[in-house]
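> Pasted the sequence and its predicted model underneath.
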Amino acid sequence: MCKKVLGKTRKSTSNQPSFAQPNILARDQHPVSRKHISQNALKVLYRLNKGGFDAYLVGGGVRDILLGLTPKDFDIATNATPEQIKALFRNCRLIGRRFRLAHIIFGREIIEVATFRGHHDSDNAQQSNQKISKQSEDGMLLRDNIYGSIEEDAERRDFTINALYYSAKDFKVYDFANGVADVYAKQIRLIGDPETRYREDPVRMLRAIRFATKLDMSIHQDTKAPIKSLAPLMANIPPARLFEEFLKLFMSGKASENFHLLREYRLFQYFFPAVELQLEQQTQPYLADFIHLALKNTDLRILHEQRVTPAFLFAAMLWYPLQAQIQAAHSAEKLSPQDAFFSALSVIMSEQQQSIAIPKRFQAVMKDIWILQDKLSRRDGKRAFKTLEHPKFRAGYDFLLLRAEIETSKRDNTANTELQALATWWGEFQDSDSETQQRLVKSVVSSKNGPRRSTRKRRKPRIKNTSNNA
């Protein structure tokens, strides 16, 4: 447990804090210490300070330490421009068009350094040679490289709990938006007018949900009020960015909670429109339970630090929409099962790519998992042994287990005994020695053919001579 702030928390007389007068917490008034901060992040802070620049650990790193958590990332804000940062660090690369950032690379650890953001209409922006920010008709920021002061930077941040700055020079925490109070109140609150901030960047709606589940916090009423009405703004988010947001929401151990909140706030449809349509129409009786089980299992694997892949969740999300498309292709075009599968696959993936840009390496795994569902049902001869050697056998088998669990115990309590028996058979087959595996394969052939009939030919009956010839 972290200790609570000992200093007095500045109270705001209005809905929004005064950014010109931050609440400054001295070293003995907060639990943030250099021992909680990455050595590489400290190196960056020290070098920027030594170079004559102001530099602060900012956002999640400070917030998590206040909560008694171990930060995963350490972001830094400074008044140095990206070019000045690059001049100080040989291991630096500049990235981003919309937001120009510096990445300082220390092996596998990357310290992200951002220049203080300014307001679009500030004197600094108008007098400098910086590129003027660009907005869409909906108010979304398309380019934003306006630099400013630390006060402006704090005001430009999304949530109060992220407008916290720690200085390695004086060991103080600078709280510009009453963020410390919201940290301890466990409250997600936007800085500024919520509608304006969501229009600037609709992904903030996703971030509000993600922070709420990640930190076990609630979303402030003013912050959540406009989300449902502004949800259509998500249609403007590029598919590549939605893929990154999918990873953050569904591959961090809170997938099940995030799924329910995304649906509650009408945001899920912008990730998986075909899935949301079937959930709304309830055309697939197993879909909701299947997705819930897949998400729950993924969360458990992450909790136990087991390997997970986004491809498995993508395959689970789209399995029943794929089945519906296969049936439609088979009925309308009279295609063979194999041709119907590939026709449906093309349709489903083409539609899905318009929402989330799924990389090809994950598409290949999804296809393998789906194809394996058919291969797992064909066990005669050498087929079972070839399927067991498939590189994605385990993913396909785990997928089969989920299907069997859902489809054998839901709705009207009638069991799909064939699917359950198939899952049980493969569970035994993969853990058996070769002799037992041969016996299991023979049992499949026997059950298909039924009892063996005798192949011995019957003798023709002798015909008695009934003629009256003497």
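Okay, I see it.
> For the rest of this, base every contact and every neighbour count on C-alpha atoms.
Noted.
> who are the neighbours in contact with the residue nearest to Asp289 when sequence neighbours are not counted?
Of all residues not flanking Asp289 in the chain, Ile406 sits nearest, at 6.8 Å (Cα to Cα, 6 or more residues apart in numbering). Residues in contact with Ile406 (Cα atoms under 8 Å, 6 or more residues apart in numbering) are Tyr286, Asp289, Phe290.
> alright, now check it against this:
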Amino acid sequence: MLKKLFQSFRTPVRRVQHLRTTPEVLNSGQHSLQRNQFSRHAVSIVERLQNAGYQAYLVGGCVRDMLLNITPKDFDVATSATPEQVRAEFRNARVIGRRFKLVHIHFGREIIEVATFRANHPQDEEEEDSNQSSRNESGRILRDNVYGTLEEDAQRRDFTINALYYDPVSERILDYANGVHDIRNRLIRLIGDPVQRYQEDPVRMLRAVRFAAKLDFGIEKHTAAPIRELAPMLREIPSARLFEESLKLFLSGNAADTFEMLVDLQLFDPLFPASTEALEHSPTYTHTLISEALKNTDLRVKQGKPVTPAFLFAALLWPALPARVLRLQERGMPPIPAMQEGAHELIAEQCQRIAIPKRFTIPIREIWDMQERLPRRSGKRADLLLDNPRFRAGYDFLLLRESAGEQTDGLGEWWTDYQDANDSERRDMIRDLGSKDEAGTGPRKRKRTGAKRKRNAAADSGE
């Protein structure tokens, strides 16, 4: 996969992508798009804005995906009208955002996002209107409300494949950046100088990976070249924004490939520093556990099953936890308190990078806590654990650990058997544990069929 992503293509590659001042125009006979493929609400917005005297187009991901025969999730509109002018045309419109002001037009459950054409930001801070746009010292754009022309809007878009404008009235595509060419060659290419574009918004490095994984495209070599050196710039991005980006990276059905690319391009470190350290100290176990979790997550997404970020982050962070717990135990702390304290420290540190909301950090800790409780099955403990609302997630996580090669003395198999057993068999299983229970060592195995063992150690219990 990685070899494919960074391979050299036979087609000539330009080092810097220069946009045309006039676009390549593809008429209806030169492309596969038809207006009835797009959201009728989005098309009606374009028509209404054009009738009001504004320029308006369907733009970006919906055009790109339609050309690739992918059903778009969203339909976005770009227009020469300002947010206030758009709102004046539509009673069902709301202006949102500060850093990037947009209009959301509501049609029941469907929301069409309308953005005003943007211009590039002046490099000289003294030339900027500080009420509209500003950069920090490293060149990152802090606010992006400098409006411009259609040509300028195309120039400031991130990738060539996202700089395509479709007019559903004339059924023409306007291509300012050879985006159709790059779609045909399955290539992710930044518009403009890669270093400058990443400095403007380091999240573009994550977007390059996400699009490459989602579309099964290669990353053009000059687009990929600066990423490793500039990856630390992600530490400047607000942790709340990185939480949203991490969900896009890992919950879109391509998490396993995304993880491989993030590690290869050194983008995983600024997102998950403790897990990166675990990758260095125990590479095989850490890589296997995270990869298995992400493969299972991808499978659930493809099957339309629910996925919760809690299980995902529990798996991404788990390999960094045992060493912390061990250090606390060596200081004399009992196992369960050591697990709780180590989990608290690790999650607090991680939230400095990615602001995981409390509604997810609490179940993360509960899943981890179950790993310390599952070996303790004597008396009524097993039945109490079975009734715990986090049991299924904890059990799935135990099977995930075992699939990564962690030795648990048959604990996962024991719990699989216990769930399938009747009351009498369960009493026998508890009695068989004997004095070995508290240590969590291997009980006698009950005869069972191989099919039962093949339960899905899904990367999410669906709770």
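On my side now, so go ahead. No experiment lies behind these values; they were computed from the predicted model shown.
> Which one (most neighbours) among the contacts of Ile406 of the first structure?
Neighbour tally across the contacts of Ile406 of the first structure (other Cα atoms under 10 Å): the maximum, 21 neighbours, falls on Phe290.
> for the residue nearest the centre of the first structure, what are its contacts?
The centroid of the first structure falls nearest to Leu247 when counting by Cα atoms, centre = their mean (2.5 Å). Residues counted as contacts of Leu247 of the first structure (Cα under 8 Å, 6+ apart) are Pro310.
> The stretch 151-300 of the second structure: helices as residue ranges?
179-184, 194-200, 203-215, 221-224, 227-230, 239-250, 255-264, 268-271, 273-281, 283-302 (DSSP state H, counting those that start in this stretch).
> how close does Ala357 of the first structure get to Leu262 of the first structure?
19 Å (Cα to Cα, to the nearest Å).
> If you could redo that for Val275 of the first structure, that was the one I meant.
13 Å.
> Please apply the same query to Leu249 of the first structure.
10 Å.
> okay, the two: which has more neighbours?
For Leu249 of the first structure and Leu262, the more surrounded residue by other Cα under 10 Å is Leu249, and the numbers stand at 24 against 19.
> What sits closest to the equivalent of that one over in the second structure if chain neighbours are left out?
Leu249 of the first structure maps onto Leu249 in the second structure, with residues paired by TM-score structural alignment. Leaving aside its sequence neighbours, Leu249 of the second structure sits nearest to Arg210 (Cα to Cα, 6+ apart; 5.8 Å).
> which ones are touching the one you found?
Lys248, Leu249, Thr258.
> any chance of those in JSON lines, plus distance to Gln50 of the second structure?
JSON lines is the format used below for the contacts of Arg210 of the second structure (distance: Cα to Cα, whole Å):
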{"residue": "Lys248", "distance to Gln50 of the second structure": "33"}
{"residue": "Leu249", "distance to Gln50 of the second structure": "36"}
{"residue": "Thr258", "distance to Gln50 of the second structure": "40"}
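> and which of those is nearest to Lys101 of the second structure?
Lys248 (21.2 Å; Cα to Cα).
> about what we covered before: dump the helices of the stretch 151-300 of the second structure to CSV, plus distance to Arg118 of the second structure.
Shown next, in CSV, are these (distance: least, Cα to Cα, whole Å):
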stretch, distance to Arg118 of the second structure
helix 179-184, 19
helix 194-200, 14
helix 203-215, 17
helix 221-224, 22
helix 227-230, 25
helix 239-250, 21
helix 255-264, 30
helix 268-271, 29
helix 273-281, 35
helix 283-302, 35
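> quick one, helices of the stretch 1-150 of the first structure?
39-50, 60-66, 82-88, 123-127, 150-156.
> circling back to that earlier point, nearest to Ala323 of the second structure, of the helices of the stretch 151-300 of the second structure?
helix 273-281 (8.9 Å).
> List the buried residues of the closest one.
Pro273, Ala274, Ser275, Thr276, Ala278, Leu279 (16 or more other Cα atoms under 10 Å).
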